[in-house]
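# Fold the following for me, if possible:
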Amino acid sequence: MALCSFECLLASFLVLVVVCAKAGLGTTVGCIERERQALLRFKHGLVDDYGILSSWDTRDCCQWRGVRCSNQSGHIIMLHLSAPPTEYVFEYKSLRGEISPSLLDPIPPFLASLTKIQHLNLSYANFAGRLPSQLGNLSNLLSLDLSYNYGLHSGNLECLSHLTSLRHLDLNSVDLSKAIHWSQAINKLPSLIHLKLGSRGLPPLTTPSLSPVNSSAPLAFLDLSYNDFDLTSSVYPWLFNFTTTLVHLDLSSNVDLNGSIPDAFGNMISLADLDISGNQLQGSIPDIFGNMASLERLDLSKNKLEGEIPKSLSNLCRLQELNLRINNLSGPLPQVLDLLACANDTLEILYLSYNQLRGSIPDLIGFSSLRLLDLGDNRLNGTLPTSIGHLTKLQWLVIGSNSLQGNISEAHFLHLSQLYYLDLSSNSLTFNMSCEWVPPFYWLRTQKKLRYLHMSTSNISDVIPHWFWNLTSLIYFFNISNNQITGTLPNLSSKFDQPLYIDMSSNYLEGSISELPSVLGLLDLSNNKFSGSIALLCTIANTYLVYLDLSNNSLSGELPNCWPQWKSLIVLNLENNQFSGNIPKSFGSLQSIQTLHLRNNNFIGELPSSLKKCKSLSFIDLAKNRLSGKIPPWIGGNLPNLMVLNLRSNKFSGSICSELCQLKKIQILDLSSNNLSGTIPRCLSNFTAMTKKGSLTITYNFSLHNQLGDFEDQSYVDRELVKWKGREFEYKNTLGLVKSIDLSSNKLTGEIPKEVTDLLELVSLNFSRNSLIGSIPTTIGQLKSLDVLDLSQNQLIGEIPASLSEIDRLSTLDLSNNNLSGKIPQGTQLQSFNTSSYEGNPTLCGPPLLKKCPGDKAEGTPKAYSYEDDIQQNGNDMWFYVSIALGFIVGFWGVCGTLLLNNSWRYAYFQFLNKIKDWLYVTTTINMARLWRTLQS
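Okay, the predicted model is just below:
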């Protein structure tokens, strides 16, 4: 029976730790022959590119690399083949191939002969296949670790129920989705202390599984993270059997964990670590958390919790870490920090970002143990207190995306010698550092521990200093975007040796792009003044570059041909430059790419057929180039995820192939301003996404390595220029709602296919400037979401369909320069448009056109001119103007002051007012009498 196979990608290692009950002392004994043969058969199935097993050719296997034997029995007690890393942190020398069944099949002569085995660790080995039932024979096991073998699965954990001495069981990432009676097997392990069942979709518990676990089980550590079952109905009752023993509980990232937090958590008085982050929990944070006085770590992040933080948290005096980020919590920040005052000597990590907290940042000098403070993306205002500078242990400071203002001075950084992550972005802070100040750690200039620097949108207006690039070779992220920084890029190829993410977009940097670090994972230099070739980009020679944005510069020349080395690239934006030549065929190697922006350059030639290999593409914008040839059919057949296709203002010719109708996810199709001919395909109704409401944004998610070897989730929200009402508008946060077809300014013929009216969520339809004939489909009124309709400058005939007047959202309409006839349908919508929307149709009639339709009734005789009415109107007008004049005169303080001081002027003024009063009285009396006579007649 073949047990498993594995393919090592980033890291590949197999660890088998066997510790006998009694190590013993004595003379060294050579290895046992049957175990030596088992290892040789194991080696035979592997490909050893790096010579890791080169020593495995002597008689005594106990001397082989990675092998350890018992001095007493000669049995192998350890097999450790971890792969040493190369010069890059995430790149390992590795074994690959198949693992021979000789290691475990049959259990004799290898593992079954080790009857005293107590600890078995096969984690990270990339095992595949079914969990071997023979493991149940190892009855003396105290610890079993099979975690992170993603190919390993089991439909039954019953074999493990025989391991009655087992204390530690780790099956994280083992596929247990079919192990429906998993809890019953766990219940039979009375000695179990440490249990990990995370990451692979445990099934819901059946009713018999809810029976209480063996009361003698002292379970202290439980990890059920990253499963998809409904904990509320199935696992909570089983879980709360451990209220007096559990110290660590991880229920994070269970997508079906919703509703409010149950009060039963308050009974878990022994809990020191509780993680229920990344779920769908709602409501407020319950007061019961105040009962868990032993809590040292509480993580409620990434939920939907709201309301103020309860006062009961003031009881958590042992708290070392509190993570409440990414919720909708509210209340004043000073009040929140007052609640944590009990733990001010122990609190080390405080995450409160991405909430609705308000107020100013209070004095933090009492929190002397703080290592991480994250207050970003709230509604904080006021200034940054200088007491921040006295948090001597602070390593991580995030206050970005608030409304803070005031000066940042050397006092804020006076004692922060441990700082390595700094985010002050998107506030109204001003840096006011004296030129003479040399801080104890030289702040940025000679900082040796800085790893993360985020100072975007910080009103920095300066030349980037030459020493900035010598900050540290250990930095992995810096963002100084959206400032007014000037300067050039030096040669950075030798400055950094760890995965690196650089965002310097939206500044005034200029010059050419020089050699860059080979370890770049993200590079954003968009919206600057860079010029010249980008050939030196090829120095980024790694497989984890995921994001490259050089848009809105003055870069030129042909694109280099090193795209195959960036197989992980997801975002590529080179738009609004002066690139020329053909689109490289090697683009086809970008098999992870999801969005491709090349608009407004000088690319020529046909689209390379290699792009059909990029099946993850969902966004293509090649507008405003000089591309030619036919629109290739493989776009429809090979790019099933395409949501945006913009080829406008090129030189494409030929007909629109019916294969494009296979783009079921397409939301924006712009083929305007080309040389396309033939008819419009009738299969446009296959654009399924245009029949349904979409999400607000078009977003791509990706992960970046950080300095600690973990992944940080990032997202990119796409944007697009859409021609709308004669102008181009950029859509980003509402791009997903835009459903648009633009085939204007081509040479299309034939009729408008009525099938297009089946696209019920279409927002913009533009078929103008073609040679279309026939009539407007009578079902056009089905498009209730239509905002823009342009069918101008064609050869359309017939009447305007009455159903068009039923589209109440229509704000732009152009039917001009056709051969439409008859009366414009009645309805406030169509009559509200300017006459230019209908001009150029000689036989069209009715409002808003002045041309009457045959059979229209003549309008009534105009009312006769009345001299008395004219006098009355003049009197009313005079009254209006006199009132304005009087208000101005009376309110003008200068005049009033003069009248108070000058007797003769004051006398004349009051005489004038008397005359005005008399004139008004006479005028009013005459007009009232005239009006009375008019009413009587």
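
# From now on I want contacts and neighbour counts done on CA atoms only, so please keep to that.
OK.

# Endpoint to endpoint, stretch 561-579 covers what distance?
The stretch stretch 561-579 measures 14 Å between its terminal residues, going by Cα to Cα, to the nearest Å.

# Show me what it is in contact with.
Outside stretch 561-579, the residues that touch it by Cα atoms under 8 Å, 6 or more residues apart in numbering are 538, 541-559, 584, 586-587, 589-603, 702.

# One more sequence to fold, the one below, so I can look at both together:
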Amino acid sequence: MLIVFVLTHLACNKNSSALTSNPKISCIESEKQALLKFKDTITDDDGVLSSWGSEPDKKDCCKWWGVKCNHHTGHVTVLNLSRNNFRLFGKISPSLLELQHLKYLDLSGNLLSGNFSPIPNHHLGNFSSLRHLSLGDNPGLSGGNLEWLSYFPLLRHLDLSMVDLRQATNWLELVGNNLPLLEHLSLRGCGLPNPVPPAPPLNSSLSLITFIDLSANYLSSSILDAFGKMISLVHLYLFDNDFAGTIPKSFANLSSLQSLDMWGNNLIEQLDKFLDKLSGMEKPLQILDLGENQLSGALPDFTRFSSLEELDLQNNQLTGPFPTNFQQVLPNLYALILYGNRISGMLPNFTVFPSLVTLDLRNNSLNSMEDVISEAHFSNLSSLKYLDFSFNSRIFNINSNWIPPFQLNAIRLASCKLGPDFPKWLRNQNNYSELDISGAGISDVVPNWFWDQTPNLVYLNLSYNQMAGLVPDFSLQFSGYPGIDLSSNRFEGQIPQFPSKTFRQDSSNLGLLNFLSVLNLSNNLSGKIPLSTQLQSFNASAYSGIPQLCGVPLPNKCPGEEEGTKPPLIATGNEKKIQEEDGDRLITQGFYISLGVGFAFGFWAIFGPMLLSSISGYACFKFLDKLTDWLYVMASINLARLQRRLQS
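The predicted model follows:
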């Protein structure tokens, strides 16, 4: 026994020593070279693949960014280059097929191009270990006819969203018959043809699939019945298609369904009958989006869907009041979107929805005069971020000392009766980026504190009230370029300065041009139109409703300006004062024609060869994007000058 113990101990020590003395396994050389070939076909402006290389400190490809290997064999099993604040540009190299042990491949969200389908079949036979394939959101990529799916029998996750699949006429049959283990299918926006023949019989019922996204494909109702056989479905996204009429009764088989999105189709059915087909048994339905259809009837009893968290029925043909037990059966509701219907009657008690984030009831018939909205309606809505009661003629009777329990991101109360006092509760709202209180019956002076808050405002509409007071210098109030409508009020003073960085060679100027395209200031403003701003680019007719203004582009001169002289243009910031010089007289139609011809010739002479190269094309297009912005801005300046000269 002693001899056996000693021999066993020695054997164990020997085996242990042998295990610890094994060198650390690194990547396979052939697979390393396959990855480097892939890198050679890719433009990587952000340096994402900087860890990839042949240098001594980069020799182990298992340590490269986005690459993972099997710890025992060294084979590459994971390649994850999905976009994360970067984008790769180029064609997918067939060298990836040499990674025969790859189980996870994700190249989604880049700018990759080429055709993924014509790959040698003998290589695909060695590529059959793949479980996860995600090539989605690469608009330049084509997937051919999808017959190559038969070489991936173990695939569980397939995402080809935005990949061109117009040639895949029998895509439903190929997916159903070749991927028996599939759990996740995303083919959003692929140009899928409607199956021919409609809804082909499937050898596999896709009984394991839990997620399907076929949105934005203009599919017809002929395939709807196929979903009723997928009994494990949890999430079904079919928005922006061409499903017409009604849904099949087989939808009642989807007992695990949690999300159903059929927004933007042509469903024509009474809402209660539609929901009857979903309720063969009590469902755990949490998200129901049926907006932008033609569903009719009254809001039904939602008792059978007590798990609902998001309900979107916008822009249908629903009528009648809220059901009496509405607030009692949806305790988890966080988004209620019913705008664009004809819902009428009393409001439910929203205080029983403490998780409510979005409440959108605009454009309905909720105009019962005895149903006044007070602070009590919002007393428990501490999570509310988006509030829209627009165009319902609701009366808001809010105590002037009320402090809301929420901080809103968007406030839309157009045509609600908020006045005559300016709503003081806005003083406690510091996060909103949108505010629309137009036509709200406010005849008060706008307090100074209002202009000092929310510097990140992107949309402000105070029009069609009787608000008064001085308009501040907007260039100091707002850091961006918000859309502003102050029309049909009683504001006084000079026309305000607006955020301006003058014209520079970057794309930010385009946002400024868009900003000015929606500017509306018709009030009792007076004085000189600020110079060196885009206000000079409008025609004089744009200021016809404000006769007290003067200066370019108006023909009437401001006090102190001599007839026939040109006022100086003052640049903002640290830029020097400039004046229009005699060289501006060269701005004629002939000048613009010459400019156009010269630009066209120079463009194709210099950039034409670059555009023929797929590798340099991306850098070229980035440069052209900047160049286009600069040319557009400079043309706008010169065109405005030309118009002023022609007018004078």
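
# What's the TM-score once they're superposed?
Overall, the chain-to-chain superposition scores 0.67 on the TM-score scale (TM-score structural alignment, normalised by the length of the second structure); 504 aligned residues with a Cα RMSD of 4.3 Å.

# Buried residues, stretch 333-352 of the second structure. List them.
Residues of stretch 333-352 of the second structure classed as buried under the neighbour-count rule (16 or more other Cα atoms under 10 Å) are 333-344, 346, 348, 350-352.

# er, stretch 392-404 of the second structure I mean
Burial within stretch 392-404 of the second structure, assessed by neighbour count using 16+ other Cα under 10 Å, is assigned to 392-396, 398, 404.

# What is the nearest of the residues you listed to R166 of the second structure?
For R166 of the second structure, the closest of these turns out to be N392, at 44.9 Å, with distances computed as Cα to Cα.

# Can you tell me the closest non-neighbouring residue to the corresponding residue of the first structure for that closest one?
With TM-score structural alignment as the criterion, N392 of the second structure lines up with S458 in the first structure. Of all residues not flanking S458 of the first structure in the chain, S425 sits nearest, at 5.6 Å (Cα to Cα, 6 or more residues apart in numbering).

# what's the answer for A272 of the first structure, then?
Nearest residue to A272 of the first structure, sequence neighbours excluded (Cα to Cα, 6+ apart): L295, at 4.0 Å.

# gap between the counterpart of the one you found in the second structure and I403 of the second structure?
Under the alignment (TM-score structural alignment), L295 of the first structure pairs with L233 in the second structure. Summarising the geometry, the distance separating L233 of the second structure from I403 of the second structure, computed by Cα to Cα, is 45 Å.

# same check, this time on N509 of the second structure
39 Å.

# Ok, E31 of the second structure next?
As for E31 of the second structure, its distance to I403 of the second structure is 64 Å (criterion: Cα to Cα).

# Next: F378 of the second structure.
Computed as Cα to Cα, the F378 of the second structure to I403 of the second structure distance reads 11 Å.

# swap in D388 of the second structure?
D388 of the second structure sits 19 Å away from I403 of the second structure, taking Cα to Cα as the criterion.

# Then I287 of the second structure?
Distance of I287 of the second structure to I403 of the second structure, given as Cα to Cα: 32 Å.

# Same question for S390 of the second structure.
Taking Cα to Cα as the criterion, S390 of the second structure is separated from I403 of the second structure by 22 Å.

# for A605 of the second structure, same thing?
65 Å.

# about what we covered before: so who does the residue nearest to A272 of the first structure touch?
For L295 of the first structure, the set of contacting residues under the criterion of Cα under 8 Å, 6+ apart consists of 270-274, 316, 318-319.

# Could you dump the residues you listed into CSV and include neighbour count?
Conversion of the contacts of L295 of the first structure to CSV gives the following (neighbours: other Cα atoms under 10 Å):
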residue, neighbour count
S270, 18
L271, 25
A272, 20
D273, 20
L274, 21
L316, 22
R318, 18
L319, 26
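
# Which ones among those map onto strands?
Of the positions in the contacts of L295 of the first structure, 273-274 sit in strands, assigned by DSSP state E.

# List just the nearest of the contacts of L295 of the first structure to L340 of the first structure.
L340 of the first structure lies nearest to L316 out of the contacts of L295 of the first structure, by Cα to Cα, at 7.7 Å.

# Would you enumerate the residues in contact with T77 of the second structure?
Remark: with contacts taken as Cα under 8 Å, 6+ apart, T77 of the second structure is in contact with 67-70, 99, 101-104.

# for those residues, which one is nearest P153 of the second structure?
Looking at the contacts of T77 of the second structure and their distance to P153 of the second structure, the nearest is K103, at 12.0 Å (Cα to Cα).

# Identify the residue of the first structure aligned to the closest one.
Residue-level alignment of K103 of the second structure against the first structure, with TM-score structural alignment as criterion, gives R167.

# quick one, helices of the stretch 501-648 of the second structure?
Secondary structure of the stretch 501-648 of the second structure, counting by DSSP state H, counting those that start in this stretch: helices at 508-517, 589-611, 614-647.

# which one of those lies closest to N121 of the second structure?
helix 614-647 (26.2 Å).

# Run the chain-centre distance for the closest one.
Mean-position distance between helix 614-647 of the second structure and its chain equals 27 Å (Cα atoms, centre = their mean, to the nearest Å).

# buried sites along it?
Residues 614-615, 617-620, 629-630, 633, 636, 638-642, 644 are the ones in helix 614-647 of the second structure that count as buried (16+ other Cα under 10 Å).

# now do stretch 328-338 of the first structure
Within stretch 328-338 of the first structure, the residues that qualify as buried are 328-334, 336-337, counting by 16+ other Cα under 10 Å.

# Thank you, goodbye.
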